[in-house]
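K.L.:
Below are the sequence and a predicted model for it; my questions follow.
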Amino acid sequence: MISFNYETDFSLENEAQFSAWISKAIQEESCKEGEINYIFCTDDYLYKINVNFLDHDTLTDIISFDYSVGKELHGDIYISVDRVKENADDFKVSFEDEISRVMIHGVLHYCGYKDKTDKDQEVMTAKEDYYLSKRS
């Protein structure tokens, strides 16, 4: 089950569509959907998590905590709406496209994709682009 939680004034207008899109991606990756929580928050909120849990003194757009068991996906995906808005402006894409990219990025990590090396980033970006093309 995919759930959406808000620690800021932002909220998704079409939760059901996002949920269905993410569920289809999980199935296509031959994984099983477990409990996946999206938590939308501010830069300050996510910064504190980054410092306290990951010892990273930086702003970020997403932090995911993976509790998956094998191919059954479980986890908490924290997304800074502030960072996504700024990135959308920087990359000259719509806010909805950027929030979608970040949301699918978190799930792809749970599916086993990494992004630490250039090669891994290429694969991750290609997967993101593929699933973004399937979003309705």
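P.N.:
Looks like it came in fine.
K.L.:
use CA for all of it now, contacts and neighbours both
P.N.:
Noted.
K.L.:
Okay, the residue nearest the centre of the chain and residue 55: tell me how far apart.
P.N.:
The centroid of the chain falls nearest to residue 103 when counting by Cα atoms, centre = their mean (2.8 Å). According to Cα to Cα, to the nearest Å, residue 103 and residue 55 sit 23 Å apart.
K.L.:
Likewise for residue 110?
P.N.:
21 Å.
K.L.:
Which of these two has more residues huddled nearby?
P.N.:
Neighbour totals were compared for residue 110 and residue 55, and residue 110 leads with 25 against 10 (other Cα atoms under 10 Å).
K.L.:
ok, and the residue nearest to the centre of the chain, which helix or strand is that part of?
P.N.:
Following DSSP states H and E, one finds residue 103 within helix 95-110.
K.L.:
mind listing what's buried in the very next helix or strand once past that helix?
P.N.:
As assigned by DSSP H and E, the chain's next helix or strand after helix 95-110 is helix 118-134. For helix 118-134, burial by neighbour count (16 or more other Cα atoms under 10 Å) applies to 124, 127, 128, 131, 132.
K.L.:
which among these gets closest to residue 80?
P.N.:
Lowest distance from residue 80 to these (Cα to Cα) belongs to residue 128, with 18.3 Å.
K.L.:
Could you pull up the contacting residues of that closest one?
P.N.:
Residues near residue 128 by Cα atoms under 8 Å, 6 or more residues apart in numbering: 101, 104, 105.
K.L.:
this is the comparison structure:
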Amino acid sequence: MSLQLEWNNEQETIDLPKSFVERLEQLLRLAGEAEGIAEGEVALTFVDDAEIHRLNKDYRGIDRPTDVLSFAMQEEGEDEPDIVFEVESEDEQDPFSGMLGDIIISVERAKAQSEEYGHSLERELGFLFVHGFLHLLGYDHQDAASEAEMTAKQEAVLQKAGLHR
């Protein structure tokens, strides 16, 4: 197994070329290589502002849209229940063992931000995807040092992929 991307487009506001899936797979591979992650699955879903607003409110208690949400499958937060899977034999595996998590991106928000920052929608979506991937691995930006580390990692992957500002 290698790093796999499961991609869903649940928004109809902005037409995304099918070739963009190849770019997302490239970004996943580059970010995985940079972090020493060779295997796993990431589910990426593109939504509109209304859906990400609902998810942000339901899961984070924040009543507004955001650009990206990440839901890691491999971390155990203090408010999350432990889930144990019964297996019949030693050959069976936990069905979620290879799942790194879900990334949800608002394409509407990404388009607005790409215009605000003066770069392409492809670059903004790539940035948000890599940002979400790093969150799946446990990175955060709660203080200046962790934000600087995360920013440097994101920019290194984007530069390697040729997605410049």
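P.N.:
Thanks, I have the structure now. Only a predicted model underlies this, so the values are computations on that prediction, with no experimental measurement involved.
K.L.:
just checking, what packs against the helix holding residue 103 of structure 1?
P.N.:
Other helices and strands packing on helix 95-110 of structure 1, by 3 or more Cα pairs under 8 Å, 6 or more residues apart in numbering; DSSP states H and E, are helix 15-28, strand 62-66, strand 72-80, helix 81-91, helix 118-134.
K.L.:
now do 10 Å
P.N.:
helix 15-28, strand 32-41, strand 62-66, strand 72-80, helix 81-91, helix 118-134 (3 or more Cα pairs under 10 Å, 6 or more residues apart in numbering; DSSP states H and E).
K.L.:
how big is the offset of the longest one relative to structure 2?
P.N.:
To tie it back to what came earlier, the one meant is helix 118-134 of structure 1. Its matched residues in structure 2 lie on average 1.0 Å from helix 118-134 of structure 1 after superposition (mean Cα distance after the TM-score superposition for structure 1).
K.L.:
how far off helix 15-28 does that helix point, in degrees?
P.N.:
Going by axes from the mean of the first three to the mean of the last three Cα atoms, to 10 degrees, helix 118-134 of structure 1 is angled at 130 degrees with respect to helix 15-28.
K.L.:
centre of the chain versus helix 118-134 of structure 1, how much separation?
P.N.:
For helix 118-134 of structure 1, the separation from the chain centroid amounts to 13 Å (computed by Cα atoms, centre = their mean, to the nearest Å).
K.L.:
Onto which residues of structure 2 does it map?
P.N.:
Here helix 118-134 of structure 1 aligns to structure 2 at residues 144-160, judged by TM-score structural alignment.
K.L.:
Now residue 74 of structure 2. Nearest residue, chain neighbours left out?
P.N.:
Spatially, and ignoring its direct neighbours in sequence, residue 74 of structure 2 is nearest to residue 100 (6.0 Å; Cα to Cα, 6 or more residues apart in numbering).
K.L.:
Can you give me the neighbour number for that neighbour?
P.N.:
22.
K.L.:
what's the spacing between the counterpart of it in structure 1 and residue 31 of structure 1?
P.N.:
Using TM-score structural alignment as the criterion, residue 100 of structure 2 maps onto residue 74 of structure 1. Distance, residue 74 of structure 1 to residue 31 of structure 1, using Cα to Cα: 11 Å.
K.L.:
Quickly list what's touching both of the two.
P.N.:
residue 110 (Cα atoms under 10 Å, 6 or more residues apart in numbering).
K.L.:
thinking residue 129 of structure 1 is in contact with residue 102, fair?
P.N.:
No - counting by Cα atoms under 10 Å, residue 102 is not a contact partner of residue 129 of structure 1; they are 11.2 Å apart.
K.L.:
State the number of residues packed around residue 119 of structure 2.
P.N.:
Around residue 119 of structure 2 there are 15 other residues, counting by other Cα under 10 Å.
K.L.:
what kind of secondary structure is it in?
P.N.:
When classified by DSSP: H, G, I helix; E, B strand; the rest coil, residue 119 of structure 2 comes out as coil.
K.L.:
Isn't it up against residue 126?
P.N.:
No - with contact defined as Cα under 10 Å, residue 119 of structure 2 does not count as touching residue 126 (11.4 Å).
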